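Visitor: any chance you could fold what I've pasted below:
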Amino acid sequence: MRCAVALPASLLLPGAGASPARVQLDFHSAFLMNMHHFLYNLGVHPELLEKTGWTATPTADEMATLRGAVAWYHDNYAKRDLLFDEQMTAIKTALSVADTRRDASGLALPPQLASTLNSVAPIYARCLWAQHDASNRQWIAEAKRLDERYGAEVQEGIARHLQTPFPSTPIRIDIVVETGKRQGGYTDTQTVIPGGRPSYQGLAALEMTYHEISHIASTEKLEEMIDARLKATHRSADSDLWHAVQFYTVGAVVKAVLKRRDGIDYEPYADKGGLFKGYWSPFAPIIASEWQPYMNGKQTFEQAVVRMVDRLPAA
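Guide: Below is the predicted model of the structure:
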């Protein structure tokens, strides 16, 4: 998901011949953040409330409270985008507190939202949180294991191909069971990942962690050069080419690292999900013929961008 904020001032810039300092991944399984996304997801999909697999069954009164909260989220937030809506960003920021905190009071939230969260908190804590927290922690443990073994090479490869370093300041990554967002994870200067989705589990946890955090700074040069060439050639400025290239690059780097280190045949997220066979199908041959040769050292970054953009339909 595209980042819509200013870049951090501090980036990982290694000296000549030096390995970059490791990006710091600050994983969280936070009660309030998870409850908010749980309710947002139900606000978008109210029918899922009755299908929830509770750890402990809510009482009739508790279900009435939950239905009221879901209806309120549906009316107030379901049509708001978690990434691009300023109010949703402010809510996420306000909820970025200690993982164990369960009281939404005093967090610069809209009063009715704080009241709604506080009304649901004891129900969520009793009936579902243990299950969600365990799922999140299992995902985090696997992501950390994968990052410890492969992360340095993945980070280096992405930074080298996109010619932009990662931030040197810690990146907060909140793991929730579901975001409620069709695309799944999202990132501004902070990342939220739906660890409960099968498509984000296993080896994909490594790819999607690095895919998301690369939205913070790593695509900046790519986006700027694509946008400049689109403007220079009078093409539509709304092209999603940069995002397709980002998906391809991160997936290709992870695939290569897993194969080189342990002989693992990995299918990248975009390939497994058919992203290049649907909306992005026009980009597939362009990336294969122009960007992949750049990644193989056959042409420059600048040449690849120019040639990719020039193959897009004219406005």
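Visitor: okay, CA-based contacts and neighbour counts for the rest of this
Guide: OK.
Visitor: touching the top strand by length along the chain from outside, list them.
Guide: Longest strand of the chain, by residue count under DSSP state E: strand 171-176. Outside strand 171-176, the residues within contact range by Cα atoms under 8 Å, 6 or more residues apart in numbering are 23-30, 33-34, 37, 132, 136, 140, 189-196, 213.
Visitor: selecting buried members of those residues in PyMOL, what would you type?
Guide: This is the PyMOL syntax for the buried subset of the contacts of strand 171-176, where burial follows 16 or more other Cα atoms under 10 Å:
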select buried, resi 23+25+27+28+29+30+33+34+37+132+136+140+189+190+191+192+193+194+195+196+213
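Visitor: just checking, which of the contacts of strand 171-176 belong to helices?
Guide: If you go by DSSP state H, the contacts of strand 171-176 have 33-34, 37, 132, 136, 140, 213 in helices.
Visitor: and those, which is closest to residue 275?
Guide: If you rank the ones in helices among the contacts of strand 171-176 by distance to residue 275 using Cα to Cα, residue 213 comes first, at 19.6 Å.
Visitor: this one as well, want them side by side:
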Amino acid sequence: MQRASFEYHSAFLMNLHHFLLDVSVSNKSLQELPWDNKPAEAEFAILKDAVDFYLADYAKRDPLFDATMQGIKRGLSVDDQRRDATGLAIPAPLIAVLNRVAPVYARCIWASQNKSNQDWIKQTKQLDASYGKEIQARIEKYMVHAFPVKPIRSDIVVLTGTRQGAYTDEQIIMPSGRPDYQGLAALEMLYHEASHTTVTDTLVAAINDRMKAAHRQGESDLWHVLQFYTVGKVTQDVLKQSANLDYQPYALKNGLYQKAWPEYLDLIDQVWEPYLEGQLNFKDAITQAVDQMPAEKK
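Guide: Model (predicted):
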């Protein structure tokens, strides 16, 4: 097994973009933010103009699925120290906004935001070094798919401007500033997000094939439910068996199944947990899971 590797970044421009996105989406008061150095009146005016710019457009878009937001993320994936957006492959009006607000962000809050990111990276690297190899091996076993060979770019920002927190395509955007992403949960969420790259491909394909064979149509959250449960259970088991650490998986601790997927709880207990315990093979588990899953979303 080749170890998954993570290319961590606390990049100034990527963080500035997500700072403005989060403030605009969450409708936070600029005056009440935890500034390192409180902005002067003229600086608050610059910040307000930048937030208004985001409110008019980017705050209405999905950072993960919207093509414009995907392009901005790729365009901002540059050297961590870069503070001038001139010449980047992002919209020209955004370049102007970022360049105008960058000195204010740098003076007033970047130091503490960068520290938050660096602290998160440090603790997560240590956890990964201790437990990541076994967590990866078990996820690959249950998902029947390997992690990417090349390093996964992982951009750490304080907040992502999304309700769910982290988001991932081939690149991870991870929040260092959320309490629910700290401590041992950081390790689970690192591998949860990493498994969004390609690791769930076999799972998704198997579910789709069974749905087609069973003449079931529509979209299903089944793959995401099983991914969440698998990564959480693997992390819990590895921490207990390797270091006698008690850990409650993220989705259980935060009531995610009850809030978003209560209709899948019986399926997890009756099908997927037996699969993880070796009582079912992958094909049979997928067949039973699809056959027992609730009605598709229309």
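Visitor: TM-score of the superposed pair?
Guide: Remark: TM-score between the superposed chains equals 0.97 [TM-score structural alignment, normalised by the length of structure 2]; 296 aligned residues with a Cα RMSD of 1.0 Å.
Visitor: picking up where we left off before, where in structure 2 does the next helix-or-strand element following the longest strand of structure 1 fall?
Guide: Once strand 171-176 of structure 1 ends, the next helix or strand along the chain (criterion: DSSP states H and E) is strand 186-187. Using TM-score structural alignment, strand 186-187 of structure 1 corresponds to residues 167-168 of structure 2.
Visitor: got it, and stretch 244-257 of structure 1?
Guide: The aligned range for stretch 244-257 of structure 1 in structure 2 is 225-238, by TM-score structural alignment.
Visitor: before we move on, back to that, how big is the offset of the match of strand 186-187 of structure 1 relative to structure 1?
Guide: On superposition with structure 1, the mean distance recorded for stretch 167-168 of structure 2 (mean Cα distance after the TM-score superposition for structure 1) is 0.5 Å.
Visitor: ditto for stretch 224-239 of structure 2
Guide: Here stretch 224-239 of structure 2, set against structure 1 after superposition, deviates by a mean of 0.3 Å using mean Cα distance after the TM-score superposition for structure 1.
Visitor: now do stretch 187-194 of structure 2
Guide: Looks like 0.3 Å for stretch 187-194 of structure 2 (mean Cα distance after the TM-score superposition for structure 1).
Visitor: so that stretch corresponds to what in structure 1?
Guide: Counting by TM-score structural alignment, stretch 187-194 of structure 2 sits on residues 206-213 of structure 1.
Visitor: how far does the matching stretch sit from the chain's center?
Guide: 7 Å (Cα atoms, centre = their mean, to the nearest Å).
Visitor: kindly report the same for stretch 93-105 of structure 2.
Guide: 25 Å.
Visitor: now do that stretch: everything it contacts.
Guide: 13, 16-17, 39, 43, 46-47, 50, 53, 83-86, 88.
Visitor: I figured residue 250 of structure 2 hits residue 233, correct?
Guide: No: taking Cα atoms under 8 Å as the definition, residue 250 of structure 2 is not a contact partner of residue 233, at 9.6 Å.
Visitor: identify the contacts common to these two.
Guide: Residues touching both residue 250 of structure 2 and residue 233 by Cα under 8 Å, 6+ apart: none at all.
Visitor: aligned partner of residue 103 of structure 1 in structure 2?
Guide: Match for residue 103 of structure 1 (TM-score structural alignment): residue 84.
Visitor: buried residues in the match of stretch 244-257 of structure 1?
Guide: Those would be 225-238, for stretch 225-238 of structure 2 by 16+ other Cα under 10 Å.
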